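In: With the input below, show me the fold.
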Amino acid sequence: MTDPALDAEALRERAVASLITARDRTTLLTSCVDGPDLTAQHSPLMSPLVWDLAHIGNQEEQWLLRAVAGQEAIRPEIDTLYDAFEHPRAERPKLPLLPPEEARRYAADVRGRALDVLETTAFHGTRLTEAGFAFGMIAQHEQQHDETMLITHQLRRGPQALTAPDPEPVPLFTGPAEVLVPGGPFTMGTSDEPWALDNERPAHRREVAPFRIDTTPVTNAAYRAFIEDGGYDEPRWWTAEGWAHVRRNSLTAPLFWRRDGRQWLRRRFGVTEVVPPDEPVLHVCWYEADAYARWAGRRLPTEAEWEKAARYDPAGDRSMRYPWGDADPGPGHANLGQRHLRPAPAGSYPAGESPLGVRQLIGDVWEWTASDFLPYPGFRAFPYKEYSEVFFGPEHKVLRGGSFAVDPVACRGTFRNWDLPVRRQIFSGFRTARSEEV
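Out: Below is the predicted model of the structure:
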């Protein structure tokens, strides 16, 4: 029998490491550009980088110093400035935000105190402290903003500010184009992952009919065939809302692509390059993913289908934490953590393959699904309704699997992301599916 004290210490070490990793990434993203780039709004879709920096510190103060430790507020007057629901992103540059150096000092002060709290907090007694949930929640929150800040860097105009090594080159993938996922029930969601967020809970049985799913995400080359076949000019591939969106915004290709003679170029973190044919397509909205799937005679997988393909082990008739098993992600499993600033070629990471033979379900690109973002049976909002509950409904579509910009702490086989179907600045791609005839 496992010693609970040992489990608590392992979780405490994991919390410390996760918080440090997140802060190292935040520091890099906010120190690689100068002050004007930190305070500027590079897109009305995104906050100034300096807002994210102080917001990260403010959330940490509210949850770890005040809610967990019961300490008095350090800067109560800034709470409303950094309340994401109080001020839409487009308005945030007009607020009296903390200047960059003051924001850095504030976030550092909060972090020092939070690490002291972490050393002495018992990982039991309340829902917030059970298994160190509050600390895991804050590490995930910071990493989510690190991904948001990386999106801001991609939208930013100007010289290259970030660099990272490319993923290892791999031979062109020649495996099967699709794999069969057997029909039947499986366990979706989780009730025992200690840092899982409220929308991932509770675990429940879900019945899925047999279907086939792409072995890898859809590539740039495959998506280019859709473009060249007039996909953006043919309304029959699009939903009514999608076609209206295409016409209204004059869409002709993924975001950041432009045609140069007979080739396509893209802008990636300040560098213009030829679109690599074998990478998963990136920066497409849900409408584009859905239209491609229709053009290809297929469809987007439902969220339940995606999760069964990612987690189901037919040999043990069980759901695993990740496609490769229950072990935490390593560099050989998936492209995560911003260690590369691009997707890996389709077919990479054979060690991350699911038992059914599906690859790259974790990392590389967020994958749009056909499903609306809805609560699971028995859902309970925790620790606040604004994390998930206020977004439930048909307005938001579910994305799964994470991207190269996501840290492992904020990416699991059960992790659910969601966004509006028009969003393209996010690191989003997709794979397709089809129902199996029986």
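
In: only C-alpha atoms for contact and neighbour calcs from this point on.
Out: Will do.

In: Show me the strands in this structure, by range?
Out: 178-181, 184-188, 204-208, 211-214, 257-260, 263-268, 271-274, 312-313, 318-319, 366-373, 393-400, 417-419, 428-429, 433-435 (DSSP state E).

In: Identify whichever of the ones you listed lies nearest to residue 120.
Out: strand 417-419 (32.5 Å; CA to CA).

In: And this one, please, so the two structures can be compared:
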Amino acid sequence: MAKSRTAPGQEDLTPRYRDVRALSEALAAPLSDADATAQSMPDASPAKWHLAHTSWFFETFVLRDHLPSYRPFDPHYAYLFNSYYEGEGERHARPLRGMLTRPSLDDILSYRAHVDAALLAALPGMDPQAQALVMLGLQHEQQHQELMLTDIQHLLSLNPLEPALFDAPSGMPAALPGAIHWIEGRQGLVEIGDDGKGDFAFDCEGPRHKALLHPHALAHRPVTNAEWIGFIEDGGYRDPALWLSDGWAWTQAEAIAAPLYWRQEQQGWTRFGLDGRKPVNPAAPVCHISLYEADAYARWAGARLPTEEEWESGALNVPPTSGNQLDGPACPRPQATDDNSALTRMFGDVWEWTGSAYRPYPGFHADDGALGEYNGKFMSGQFVLKGGSCATPRGHVRASYRNFFYPHQRWQFTGLRLAKDL
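Out: Sure thing, here's the model as predicted:
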């Protein structure tokens, strides 16, 4: 499940708990009950479900198991808001979450208040094991905050009115960055994975282990929208020689010809975001692309995707709280200055696809029980992304953090950074 190496005292954990829980509700505040109930596709979940599931997590794994006097808010919620924990029994089918018109959004907010009151009252006397579970629950909720935003964006994109969740930030710099500069990476044996120095890491980030890096270089910045338009105009989506076999079959079956949410209009390319439909900013990092698209672009550019180990090694000295993360409107932004002497924008803006499969590190063992299902059972058929995005809560990610999605998925804030052999 997780490695929580400290047992924060009440003075540390209580403010963090309040802040994380409040942010979830603030993100959902602009939504109507209808907005929060609808489900746009099986991969997405309604905002109302995210708000309830994160409370179910605290109720189930902390309050139920560590507070004998606790009484559930509603016994039916254990069935409605379990996600994938087989050890916790039957659950409502994921593709049908949008059919839960009841309980209402107000009911879910009351549920959250009930869980919060019980947990905050018990927190001062909780033992270290329970406090570690609270920390896991907070990290889990931060993951769902990003998922909630990306799921809302997908839902609103299907509305013909294309409504905005918030206003776009003004005054964004629009100057195109210079050409890609290559930064030589470490080579030889390096240590990869959680180093045990932080207060938290998910189990899949360890054990720390040695990896062999061959001579390589990473692009100093992510690929931009302007560069992606060049790929489109050069026929990149029409050339099967650039694509993995599965990727080419996907483009043909789904008629893929541009990143998700892009549309070509008389005035040029536009994209839909949480700020509504706007012209594509050529200087911003390209976003909402699949692994298949990222891999095809890299081949077109005469490069490749970085491995997970190359990316993590390059990011070790970059502050993980840097970059455009979730402090305001979630939108990838151009960079005011373009420093080509070092790796930039490793954290924030867009999750960066790697060419590495999401598989266990040497010596990895999932925990027993339902919480052991958190990460380990998904280590099949998915690829690793690194670095966080504009929708990632600041402070949530680190160099060892491993996000993972299937190669065709692109409704998350996903982009790419190029790599090459030396």
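
In: Any idea what the TM-score is?
Out: For this chain pair, the superposition-based TM-score is 0.89 by TM-score structural alignment, normalised by the length of the second structure; 402 aligned residues with a CA RMSD of 2.3 Å.

In: how about the nearest residue to the aligned residue in the second structure for residue 242 of the first structure, chain neighbours excluded?
Out: Aligned by TM-score structural alignment, residue 242 of the first structure pairs with residue 247 of the second structure. Excluding its sequence neighbours, the residue lying closest to residue 247 of the second structure (CA to CA, 6 or more residues apart in numbering) is residue 292, at 5.0 Å.

In: for the first structure, which helix is longest?
Out: helix 4-31 (DSSP state H).

In: Same question for it: list its buried residues.
Out: Under the neighbour-count criterion of 16 or more other CA atoms under 10 Å, helix 4-31 of the first structure has 8-9, 11-12, 14-16, 18-19, 21-23, 25-26, 29-30 buried.

In: and the counterpart of residue 402 of the first structure in the second structure, what does it touch?
Out: By TM-score structural alignment, residue 402 of the first structure lines up with residue 388 in the second structure. If you count contacts by CA atoms under 8 Å, 6 or more residues apart in numbering, residue 388 of the second structure has them with 325, 347, 348, 349, 350, 351, 352, 397.

In: of these, closest to residue 143 of the second structure?
Out: Distances from residue 143 of the second structure to those, taken by CA to CA, are shortest for residue 397, at 10.0 Å.

In: mind checking how far the longest helix of the first structure is from the chain centre?
Out: Chain-centre distance of helix 4-31 of the first structure: 19 Å, with CA atoms, centre = their mean, to the nearest Å.

In: Show me what it is packed against.
Out: In terms of contacts (3 or more CA pairs under 8 Å, 6 or more residues apart in numbering; DSSP states H and E), helix 4-31 of the first structure is packed against helix 49-60, helix 100-120, helix 133-155.

In: What is the burial count for the aligned residue in the second structure for residue 424 of the first structure?
Out: Correspondence of residue 424 of the first structure to the second structure, assessed by TM-score structural alignment: residue 410. Residue 410 of the second structure has 21 neighbours, counted by other CA atoms under 10 Å.

In: returning to that earlier point: what is the equivalent residue in the first structure for the residue nearest to residue 247 of the second structure?
Out: So, by TM-score structural alignment, residue 292 of the second structure is matched to residue 287.

In: In contact with that match, which residues?
Out: 238, 239, 242, 421, 422.

In: what number of residues lie near the second one?
Out: The one in question is residue 239 of the first structure. 15.

In: roughly how far apart are the corresponding residue of the second structure for residue 264 of the first structure and residue 174 of the second structure?
Out: Aligned by TM-score structural alignment, residue 264 of the first structure pairs with residue 269 of the second structure. Separation of residue 269 of the second structure from residue 174 of the second structure (CA to CA, to the nearest Å): 15 Å.

In: for residue 302 of the second structure, same thing?
Out: 26 Å.

In: And those two? Which one has more around it.
Out: When residue 302 of the second structure is set against residue 174 and neighbours are counted by other CA under 10 Å, the residue ahead is residue 174, at 14 against 10.
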